[in-house]
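K.L.:
when you get a sec, could you give me coordinates for this:
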Amino acid sequence: MIVDYNGIGSNLLRKRKFRAAAFLFAVAAYSFTFLLMNPVDFPLKIPCVLYEVTGLYCPGCGGNRGAYYILHGDILKGLKNNLLLLLFIPGFVFASINEIMLLFSGKQFAYPDFNHRVFYILVGIILLYWVLRNLPFEWFSFLRP
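P.N.:
Below you'll find the predicted structure:
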């Protein structure tokens, strides 16, 4: 379903387009940074506090390295660093295309209506991934970065 923002007030449309532009700028800056620089060689290293303190991997550990490899075409190596990227990258691609449509045409596809069940399923997947990647069994070693 297409949502047409052209009929709403110009002030509301301007705010909506500003949010779209801010989102696209953040996605572009993140992508451009990792197109140019490997996170392993990044001069400002921000360590994962959970990993530094406990030695456990959080659900985001390996996400930047994974995004770097995916942006450079090595999808399997990217997913090896963080398998959750398989869940979230399609959403970011859809949202980016949708926001570009809004900026240029004032129209976009309606975002899916996520109810509580979908939210709890996503949280459950993230928590399960978090637990499984830290279990000391060889079966789950493919989940570690």
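K.L.:
contacts and neighbour counts: CA atoms only from here.
P.N.:
Will do.
K.L.:
tell me how far Tyr69 lies from Asp41.
P.N.:
13 Å (Cα to Cα, to the nearest Å).
K.L.:
neighbour-wise, which of the two wins?
P.N.:
Neighbours of Tyr69 and Asp41, each counted by other Cα atoms under 10 Å, are more numerous for Tyr69; the result is 22 against 8.
K.L.:
can you show me the strands along this protein?
P.N.:
Secondary structure of the chain (DSSP state E): strands located at 2-4, 107-109.
K.L.:
got the ones you listed as TSV, with mean neighbour count columns?
P.N.:
As requested, the strands of the chain are exported to TSV (neighbours: other Cα atoms under 10 Å):
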stretch	mean neighbour count
strand 2-4	12
strand 107-109	18
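K.L.:
JSON lines for those strands, including distance to Thr33?
P.N.:
What follows is the strands of the chain, written out as JSON lines (distance: least, Cα to Cα, whole Å):
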{"stretch": "strand 2-4", "distance to Thr33": "32"}
{"stretch": "strand 107-109", "distance to Thr33": "27"}
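K.L.:
out of those, which is closest to Thr54?
P.N.:
strand 107-109 (43.0 Å; Cα to Cα).
K.L.:
which strands and helices sit next to the closest one?
P.N.:
With contacts defined as 3 or more Cα pairs under 8 Å, 6 or more residues apart in numbering; DSSP states H and E, the packing partners of strand 107-109 are strand 2-4, helix 85-105.
K.L.:
one more to line up against the first:
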Amino acid sequence: MAQTRVPTRPRRWRALAAPLALLGAVTAATAYVAAVDPNEAGHYPTCPFLWATGLYCPGCGSMRMVHALAHGDVGEAFGRNPLALLLLPVLGYLWWRWLTAAAADRPVSARLVRPATAWALGALLIAYWIARNLPVGHALAP
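P.N.:
Modelled structure (predicted):
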């Protein structure tokens, strides 16, 4: 008969520390961006890629997207960085899988963490990066 290993309480808390710390960091960063408007000049540094090349990177507009989303303006958030907004539920799902796996003391297993998915996401980011800098992709620019 197979025995199920039940993690001890201190070990379980250590396993949960990383996903809970990430949640705390994301919550604090979101609260800061919600309070300090990135649409006003001088509050945040310019994107280094945008500054150096004049082109938008896949993350350009993400802080303004988070600010708009924190204030309940989903339409504005979508206009600032549609790909980042659409990826938020995926990131939330992956975080939840990480948390539940850590609580059960097992490795994370999800189809979204397989190599093929990572390659597809990389290809999507590159295509998005190129498209938002072309005249036909002006709607994707922040």
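K.L.:
for the two chains, what TM-score is obtained?
P.N.:
Here the TM-score of the superposed chains, computed with TM-score structural alignment, normalised by the length of the second structure as the reference length, equals 0.79; 135 aligned residues with a Cα RMSD of 2.7 Å.
K.L.:
pick the most buried one from the helices and strands packed on strand 107-109 of the first structure.
P.N.:
Counting by mean count of other Cα atoms under 10 Å, helix 85-105 has the highest mean neighbour count of those, with a mean of 15.
K.L.:
which residue, other than its chain neighbours, is closest to Thr117 of the second structure?
P.N.:
Across the structure, with Cα to Cα, 6 or more residues apart in numbering as the measure, the residue nearest Thr117 of the second structure apart from its sequence neighbours is Arg111 (7.5 Å).
K.L.:
out of the strands of the first structure, which is closest to Ile46 of the first structure?
P.N.:
Ranking the strands of the first structure by proximity to Ile46 of the first structure (Cα to Cα) places strand 107-109 first, at 36.0 Å.
K.L.:
how far off centre is the closest one?
P.N.:
For strand 107-109 of the first structure, the separation from the chain centroid amounts to 21 Å (computed by Cα atoms, centre = their mean, to the nearest Å).
K.L.:
one more: stretch 83-97 of the first structure?
P.N.:
Remark: stretch 83-97 of the first structure is offset 6 Å from the chain centroid, using Cα atoms, centre = their mean.
K.L.:
can you check stretch 100-120 of the second structure too?
P.N.:
For stretch 100-120 of the second structure, the distance between its averaged C-alpha position and the chain's averaged C-alpha position is 16 Å (Cα atoms, centre = their mean).
K.L.:
same question for stretch 108-122 of the first structure.
P.N.:
16 Å.
K.L.:
mind listing what's buried in that stretch?
P.N.:
If you call a residue buried by 16 or more other Cα atoms under 10 Å, then stretch 108-122 of the first structure has these buried ones: Gln108, Phe109.
K.L.:
first to last residue in that stretch, what's the distance?
P.N.:
End residues of stretch 108-122 of the first structure are separated by 24 Å (Cα to Cα).
K.L.:
need the longest helix for the second structure.
P.N.:
The single longest helix within the second structure, with elements called by DSSP state H, is helix 9-35.
K.L.:
what is the neighbour count of the closest residue to Gly63 of the first structure other than its chain neighbours?
P.N.:
In space, not counting the residues next to it along the chain, Gly63 of the first structure is nearest to Asn82; the distance is 5.3 Å by Cα to Cα, 6+ apart. The number of residues packed near Asn82 of the first structure is 24, by other Cα under 10 Å.
K.L.:
just tell me what Asn82 of the first structure corresponds to in the second structure.
P.N.:
Using TM-score structural alignment, the equivalent of Asn82 of the first structure in the second structure is Asn81.
K.L.:
check contacts around its match.
P.N.:
Taking Cα atoms under 8 Å, 6 or more residues apart in numbering as the contact definition, Asn81 of the second structure lies against Gly59, Cys60, Gly61, Ser62, Met65, Leu140, Ala141, Pro142.
K.L.:
find the nearest non-adjacent residue to the counterpart of the fifth one in the first structure, please.
P.N.:
For Met65 of the second structure, the aligned residue in the first structure is Gly66 (criterion: TM-score structural alignment). Here the nearest residue to Gly66 of the first structure in space, its sequence neighbours aside, is Gly78; by Cα to Cα, 6+ apart that works out to 3.7 Å.
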